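>>> Sequence and predicted structure are below.
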Amino acid sequence: MIDVIEKLRKLPTTAISDALGGLYHLDQAIKPLKEEWKVAGKACTVKLRAADNKMLLQAMREAEEGDVLVIDARGYTYNAICGDFMVELAKVLGIAGLVIDGAVRDVQGIKAVDLPVFCRGITVAASDKAGSGEVNVPISCAGAAVHPGDLIVGDADGVVVIPQEKVEAVLAKAQEKVQKDLEREAKVLASREAAIAYLDKALGS
């Protein structure tokens, strides 16, 4: 599985999305705090009540090294799910990144930690720790169904979810898509004449 995850990490989410038929991606509002961040790994899922992040700590305790914490905070953005301390804690534990349908704070500190964090927004208010929520259960995160163990891949374009049973087929299709795109670019972008020929064919001229 580690080899598969590394191969997926090298692929753009656009190719993976194409391999999935345009399905299984999170709402486009979920983006990385730094455009260059990429993340890939198995999902450790977290379901939270708005403004309550105690179960995130439980998820960190249960997650395996290389997991991606996928956090359903219902899109609530007034209170932050975490700040730079919790993100650094996740990094020390070997977690690959966080995907949050909610907000974070201490954004400059998080960027300095340099652990990929994908979220809906940024705020200043903290959450409490009442303990509501569940860990490693099926969730809906930013419009996408996520099960524990599904593979998560994220980059500047967004985040896709690969159901466990589809991983091998999706990897093969995404790799094929990237190869075909490279071949098309080499052929079509070689000259003005080649570009015009491509356009004429595409337009049925």
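Arrived safely. Everything numeric here is computed off the predicted structure, so don't read it as measured data.

>>> all contacts plus neighbour counts: C-alpha atoms, from now on.
Fine.

>>> Flag every buried residue along the longest helix seen in the chain.
Longest helix in the chain by number of residues, with DSSP state H as the criterion: helix 167-188. Neighbour-count burial for helix 167-188 flags V167, V170, L171, K173, A174, Q175, K177, V178, V188 (criterion: 16 or more other C-alpha atoms under 10 Å).

>>> and the residues you listed, which two are the farthest apart?
V167 and V188 (31.2 Å; C-alpha to C-alpha).

>>> Please name every helix or strand in contact with the longest helix of the chain.
helix 2-9, helix 13-19, helix 192-202 (3 or more C-alpha pairs under 8 Å, 6 or more residues apart in numbering; DSSP states H and E).

>>> Correct me if wrong: G109 contacts M86.
No. The criterion here is C-alpha atoms under 8 Å, and G109 misses it with M86 at 10.7 Å.

>>> Can you tell me the element C44 falls in?
Using DSSP states H and E, C44 falls within strand 39-48.

>>> In CSV: the buried residues of helix 167-188, plus distance to E134.
Putting these into CSV (distance: C-alpha to C-alpha, whole Å) gives the following:
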residue, distance to E134
V167, 25
V170, 29
L171, 30
K173, 34
A174, 33
Q175, 35
K177, 37
V178, 38
V188, 51
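
>>> from those residues, which single one is nearest L98?
Nearest member of the buried residues of helix 167-188 to L98, counting by C-alpha to C-alpha, is V167, at 20.4 Å.

>>> which residues does the closest one contact?
Contacts of V167 were listed using C-alpha atoms under 8 Å, 6 or more residues apart in numbering, and they are L151.

>>> my guess is I139 meets G149, correct?
No. Taking contacts as C-alpha under 8 Å, I139 lies outside contact range of G149: 12.0 Å.

>>> picking up where we left off before, most packed of the helices and strands packed on helix 167-188?
helix 13-19 (a mean of 21; mean count of other C-alpha atoms under 10 Å).

>>> Which elements pack onto that helix?
For helix 13-19, the packing partners by 3+ C-alpha pairs under 8 Å, 6+ apart come out as strand 151-155, strand 158-162, helix 167-188.

>>> ok, back up a step: next, the buried residues of the strand holding C44.
Applying 16+ other C-alpha under 10 Å to strand 39-48 flags V39, A40, G41, K42, A43, C44, T45, V46, K47, L48 as buried.

>>> tell me what that strand is packed against?
Against strand 39-48 (3+ C-alpha pairs under 8 Å, 6+ apart) you get helix 2-9, helix 54-62, strand 68-72, strand 133-135, strand 139-141, strand 151-155.

>>> how about JSON lines for these, with distance to L33 added?
Below are the helices and strands packed on strand 39-48 laid out as JSON lines (distance: least, C-alpha to C-alpha, whole Å):
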{"stretch": "helix 2-9", "distance to L33": "18"}
{"stretch": "helix 54-62", "distance to L33": "19"}
{"stretch": "strand 68-72", "distance to L33": "15"}
{"stretch": "strand 133-135", "distance to L33": "24"}
{"stretch": "strand 139-141", "distance to L33": "18"}
{"stretch": "strand 151-155", "distance to L33": "10"}
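
>>> try this one side by side with the last:
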Amino acid sequence: MIESPPILTIRRNFPRPTAAQVDAFRDVPTAFVCDAMGGQGAMASSIRAIGDGRDITCRAVGPALVADNGPAEILASLAALEISQPGDIIIAAMHGHRNVASADDLFCGMMKNKGIAGFVTDSEMRDYTAIVEVGLPVWCTGLNPNSPNGTGPGRVGFEASVGGRCVSSGDMIIADENGVVVVPFAQIDTVIEAVARVVEMEAELEAKVKGGVDSLLDLEEMIADGRAVIVD
């Protein structure tokens, strides 16, 4: 190359969901959000609440701020903290690289001081006991004491593939003990409307189950109209 590229590329002015849009997902389980999106939306199950949620109540809702670090790198995450807004969820993309910590208790403490709602990474973390003391909701792929690099290059405020999902800065993140769900920015209002219907249907079905219902299929009707066949 003729010139060395910058070690950081930062986009600060990406579209963000409104406070009302964030609040619409505040108490909604991730499973309901996935149902509202045709059964999809969750990151891979390898990204889970730290310690499987034993010692920290892991629940967070807010806009994604994507830090595309690359393998074993954290420079973009450090820069994301600098431009973050209270309520953001920092998404630290390390391209699925393992055997290195993407963050520790001190970085979690700084994120909490800044008002960050949660931290999600497709890599590992370290200093579990101290992270528990900080109390920041965290989702990661496990624990590892190895140190990352902070030399770049990195991109902040753009998009990255994390846990099998393309996440853009400004997308809605809903995360709980079951996993991390991504709602694309352009679909937020549509999903909010669909979630309301899912909540109603879940409440109706729950009432039926408590009332003694023990099946979801009308097997006799399915046999009668040919959708099911008995072969023995």
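That came in fine, so what should we check first? A quick note: this is a predicted structure, and the numbers were derived from the prediction, not measured.

>>> one step back: just put the buried residues of strand 39-48 of structure 1 in a markdown table and tack on distance to M60 of structure 1.
Below are the buried residues of strand 39-48 of structure 1 laid out as a markdown table (distance: C-alpha to C-alpha, whole Å):
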| residue | distance to M60 of structure 1 |
| --- | --- |
| V39 | 17 |
| A40 | 17 |
| G41 | 14 |
| K42 | 13 |
| A43 | 12 |
| C44 | 9 |
| T45 | 10 |
| V46 | 10 |
| K47 | 13 |
| L48 | 14 |
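
>>> Considering those, which is situated nearest to G97 of structure 1?
In terms of C-alpha to C-alpha, no member of these lies closer to G97 of structure 1 than V39, at 6.2 Å.

>>> Check the gap between the aligned residue in structure 2 for that closest one and L205 of structure 2 for me.
Residue pairing (TM-score structural alignment): V39 of structure 1 is matched to A60 of structure 2. Going from A60 of structure 2 to L205 of structure 2 by C-alpha to C-alpha, to the nearest Å gives 26 Å.

>>> Same check on I192 of structure 2?
Using C-alpha to C-alpha, I192 of structure 2 is found at 20 Å from L205 of structure 2.

>>> hmm, who's touching stretch 74-85 of structure 2?
Contacts for stretch 74-85 of structure 2 (C-alpha under 8 Å, 6+ apart): 8, 12, 65-69, 90, 92, 102-103, 111, 114-116, 148-157.

>>> Point to the residue nearest the middle of structure 2.
V180 (3.2 Å; C-alpha atoms, centre = their mean).

>>> quick one: what's aligned to that one in structure 1?
Correspondence of V180 of structure 2 to structure 1, assessed by TM-score structural alignment: V159.

>>> which residues touch that match?
Counting by C-alpha under 8 Å, 6+ apart, V159 of structure 1 has contacts T13, H25, L26, I30, K31, I152, V153.

>>> Now, of the residues you listed, which are buried?
Looks like the contacts of V159 of structure 1 have T13, H25, L26, I30, K31, I152, V153 buried, using 16+ other C-alpha under 10 Å.

>>> so what's the closest residue to the last one other than its chain neighbours up against?
Right, the one you point to is V153 of structure 1. Once flanking residues are discounted, V153 of structure 1 sits nearest to A40: 4.4 Å by C-alpha to C-alpha, 6 or more residues apart in numbering. The contact partners of A40 of structure 1, taken as C-alpha under 8 Å, 6+ apart, are I5, E6, L8, R9, V68, A96, L151, I152, V153, G154.

>>> Residue in structure 2 paired with the third one?
For L8 of structure 1, the equivalent position in structure 2 is taken to be F25, counting by TM-score structural alignment.

>>> ok, that match touching D176?
No. Taking C-alpha under 8 Å as the definition, F25 of structure 2 is not a contact partner of D176, at 11.6 Å.

>>> before we move on, back to that, would you format the buried ones among the contacts of V159 of structure 1 as JSON lines with distance to A59 of structure 1 included?
Below are those laid out as JSON lines (distance: C-alpha to C-alpha, whole Å):
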{"residue": "T13", "distance to A59 of structure 1": "25"}
{"residue": "H25", "distance to A59 of structure 1": "22"}
{"residue": "L26", "distance to A59 of structure 1": "20"}
{"residue": "I30", "distance to A59 of structure 1": "20"}
{"residue": "K31", "distance to A59 of structure 1": "21"}
{"residue": "I152", "distance to A59 of structure 1": "16"}
{"residue": "V153", "distance to A59 of structure 1": "19"}
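
>>> closest to G143 of structure 1 among the residues you listed?
G143 of structure 1 lies nearest to L26 out of the buried ones among the contacts of V159 of structure 1, by C-alpha to C-alpha, at 5.8 Å.

>>> I'd say the closest one and V160 touch.
Yes. Using C-alpha under 8 Å, L26 of structure 1 is in contact with V160, at 6.2 Å.

>>> Overlap of the contact sets of the two?
By C-alpha under 8 Å, 6+ apart, no residue touches both L26 of structure 1 and V160.

>>> Roughly how far does C119 of structure 1 sit from G22 of structure 1?
Remark: distance between C119 of structure 1 and G22 of structure 1 (C-alpha to C-alpha) = 21 Å.

>>> Compare the two (neighbour count), which wins?
C119 (23 against 12; other C-alpha atoms under 10 Å).

>>> My understanding was that that one contacts R105; is that so?
No. With contact defined as C-alpha under 8 Å, C119 of structure 1 does not count as touching R105 (10.5 Å).

>>> Who are the contact partners of L171 of structure 1?
By C-alpha under 8 Å, 6+ apart, L171 of structure 1 lies in contact with V4, K7, L8, I16, A19.

>>> switch to 7 Å and redo it
Neighbouring residues of L171 of structure 1 by C-alpha atoms under 7 Å, 6 or more residues apart in numbering: L8.
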